[in-house]
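Colleague: here are the coordinates; sequence isn't available:
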């Protein structure tokens, strides 16, 4: 069983976040996400022994959006190994997640796999000449397997909403196609991309699905190896430096954990050797990351001493 301290900390954080008036703004540029009630918050911590410590709306499904990019990158590395890095870089972008300016400057090679252009390139690699339906099935089954829960699903309403309004992503994909970075038909790639971003999970499921990242690539309860320890370390490194777009430095400074956000309001974070954490609150900050999610993780790491950079310092900066 977890220590009472963690249970108390999680309960107190959940109570505070549910009552805070500063909730951020929901992502209205995807109309379906703009309809989500911002007065929701959830946190789930999956520990090494399989115990889940939870608070808030942990059984509510939400669109994981760009958090899916962690799992598609994992699949792509399994298919192509280091050849993935011929398609995308590994550097922080310093630009908004949907920027086309940087892509033009770097001749169609996305800066990293977590910005939209990079994730579209990774989706193209996973497609590898297959039909979108088959590839989506593979991605969905992978997440269901990691979460040990077949109720993980693709929210067709969110996917359709993204397809109707995804003009910027179409521009990114066509631009990369022009540079030969995209192999498959653009509409196949984008259809797959929009649908895997529309995967819906609960915080409980997401924390369990990310557990392999916190435990050297292995599921800590079954011992099943998802990736090698080296690959898990490298996935965490990219999450730390690139997981929150042009807010990645701020997240590392405030929270001190590898993490990946999504504009649905979720964040997946890992405490190497200890825990996988999922938080969700739909309101976003100016970088497109969950406002209350980041605050909750900042409190959690400070109170539990979980920052990968060591014990927290007394500071109000």
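Modeller: Good, I have the coordinates. Computed from a prediction, not measured in an experiment: that's the story for all the values here.

Colleague: use CA for all of it now, contacts and neighbours both
Modeller: Will do.

Colleague: how much space between the most centrally placed residue in the chain and residue 192?
Modeller: Nearest to the geometric centre of the chain sits residue 67, at 1.9 Å (Cα atoms, centre = their mean). Counting by Cα to Cα, to the nearest Å, the gap between residue 67 and residue 192 amounts to 15 Å.

Colleague: who touches the residue nearest to the centre of the chain in this structure?
Modeller: Neighbouring residues of residue 67 by Cα atoms under 8 Å, 6 or more residues apart in numbering: 197, 260-262, 266-268.

Colleague: would you indicate which residues of stretch 68-86 are buried?
Modeller: For stretch 68-86, a neighbour-count test (16 or more other Cα atoms under 10 Å) marks 68-77, 84 as buried.

Colleague: the residues you listed in helices, which ones?
Modeller: Under the assignment DSSP state H, the buried residues of stretch 68-86 contribute 68-77 to helices.

Colleague: can you put those in a markdown table and add distance to residue 281?
Modeller: Compiled in a markdown table, these are given as follows (distance: Cα to Cα, whole Å):
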| residue | distance to residue 281 |
| --- | --- |
| 68 | 17 |
| 69 | 19 |
| 70 | 19 |
| 71 | 21 |
| 72 | 23 |
| 73 | 24 |
| 74 | 25 |
| 75 | 27 |
| 76 | 29 |
| 77 | 30 |
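
Colleague: this is the other structure I want to compare:
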């Protein structure tokens, strides 16, 4: 039997001594203030067992990991109509790149780059006011995690609003192509609040259980099994921007990163995994988070490319 508690503890100890820790995001002031030595790891198993290490109960800004939950809500609202406005292909460019929008007529490559997530917010605002959409997101992640302590960090949301010039450019550019229906500031205000969700590794891993369990949590169906599989597929191919191929090569699990240093990874049928370390690599993904997940995959054999996976 695999000693998961021992593996998790050993990885956390190794990360404490790792010299290459990446660089903390500096363009959003509250993120720049997070100590670079933070590290948390949480595993929630299919049988309900929980394994924690390090700062696994300290909330952090999940940032783009929220795009997984926003996508789930948008698919619930409009179904496959969403794909008329957002693609499903890897971008091969930075998360906030504007380059592809011109050649592809304002259609973002996928829902996990900033432009795609902004369109997802616009879709949600087709049926809700901004305050209602933000409330829906907060209720959704609280329900998924079974924890009403999850909040949106207003300081982070405010800082995003004050520094989000590139996102305004993306939104206005898509609006010029007719792929944004709402007012830019209303859509971006919703998007910034989604990114400002504050969750711990434990809460994030609990929230990801529906993707581990074929769309269900504790017998309650969140999405269909087919939709859960497809969200996982998008996380595998697009969840780490232009670092997605390397993540799949080294780790072999669906995952979604955020510039707050968090990563949500899914071992289908086995575990929902959250890791947090604020130092980022050149692609904007957690340096130690990826390393920790690589070692976890090596020591457990978890990979969607592994014949033993259920």
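Modeller: Done, it's in. As the structure is a prediction and not an experimental result, all values here were calculated from the model.

Colleague: rewinding a little: show me which of the contacts of residue 67 of structure 1 are buried.
Modeller: 197, 260-262, 266-268.

Colleague: which of the residues you listed lies closest to residue 214 of structure 1?
Modeller: The closest of those to residue 214 of structure 1 turns out to be residue 268 (Cα to Cα; 10.9 Å).

Colleague: not counting its neighbours along the chain, what's nearest the counterpart of residue 31 of structure 2 in structure 1?
Modeller: In structure 1, the residue paired with residue 31 of structure 2 is residue 33, using TM-score structural alignment. Computed as Cα to Cα, 6 or more residues apart in numbering, the closest residue to residue 33 of structure 1 that is not its neighbour in sequence is residue 27, at 5.8 Å.

Colleague: rewinding a little: which of the ones in helices among the buried residues of stretch 68-86 of structure 1 lies closest to residue 301 of structure 1?
Modeller: residue 70 (21.5 Å).

Colleague: what does the closest one correspond to in structure 2?
Modeller: Under the alignment (TM-score structural alignment), residue 70 of structure 1 maps onto residue 68 of structure 2.

Colleague: check contacts around that match.
Modeller: Residue 68 of structure 2 sits next to 112, 231, 256 when contact means Cα under 8 Å, 6+ apart.

Colleague: tell me which stretches of structure 1 form helices.
Modeller: Along structure 1, the segments classed as helices by DSSP H run 4-19, 31-34, 68-80, 101-105, 116-127, 132-147, 156-165, 167-178, 186-197, 203-209, 211-214, 229-242, 248-254, 291-304.

Colleague: the first one vs structure 2, mean deviation?
Modeller: Here helix 4-19 of structure 1 is compared with structure 2 after superposition; its mean distance to the aligned residues, by mean Cα distance after the TM-score superposition for structure 1, is 1.1 Å.

Colleague: now do that helix against helix 291-304, angle only.
Modeller: Put simply, helix 4-19 of structure 1 runs at 160 degrees to helix 291-304, going by axes from the mean of the first three to the mean of the last three Cα atoms, to 10 degrees.

Colleague: equivalent analysis for the fifth one, please.
Modeller: In terms of direction (the same axes, to 10 degrees), helix 116-127 of structure 1 departs from helix 291-304 by 90 degrees.

Colleague: which residue range of structure 2 does helix 116-127 of structure 1 align onto?
Modeller: Helix 116-127 of structure 1 maps onto residues 114-125 of structure 2, going by TM-score structural alignment.

Colleague: what does the matching stretch contact?
Modeller: Here stretch 114-125 of structure 2 has contacts from 67, 70-71, 73-74, 77, 82, 85-86, 95-96, 107-111, 133, 167, 170-171, 179-182, 187-188, 190-191, using Cα under 8 Å, 6+ apart.

Colleague: OK, contacts around residue 176 of structure 1?
Modeller: Listed by Cα under 8 Å, 6+ apart, the contact partners of residue 176 of structure 1 are 108-109, 182.

Colleague: reformat the residues you listed as a markdown table; add neighbour count and distance to residue 275 of structure 1.
Modeller: Below are the contacts of residue 176 of structure 1 laid out as a markdown table (neighbours: other Cα atoms under 10 Å; distance: Cα to Cα, whole Å):
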| residue | neighbour count | distance to residue 275 of structure 1 |
| --- | --- | --- |
| 108 | 26 | 37 |
| 109 | 22 | 34 |
| 182 | 22 | 36 |
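
Colleague: and the residues you listed, which is closest to residue 11 of structure 1?
Modeller: Within the contacts of residue 176 of structure 1, the smallest distance to residue 11 of structure 1 is 43.7 Å, found for residue 109 (Cα to Cα).
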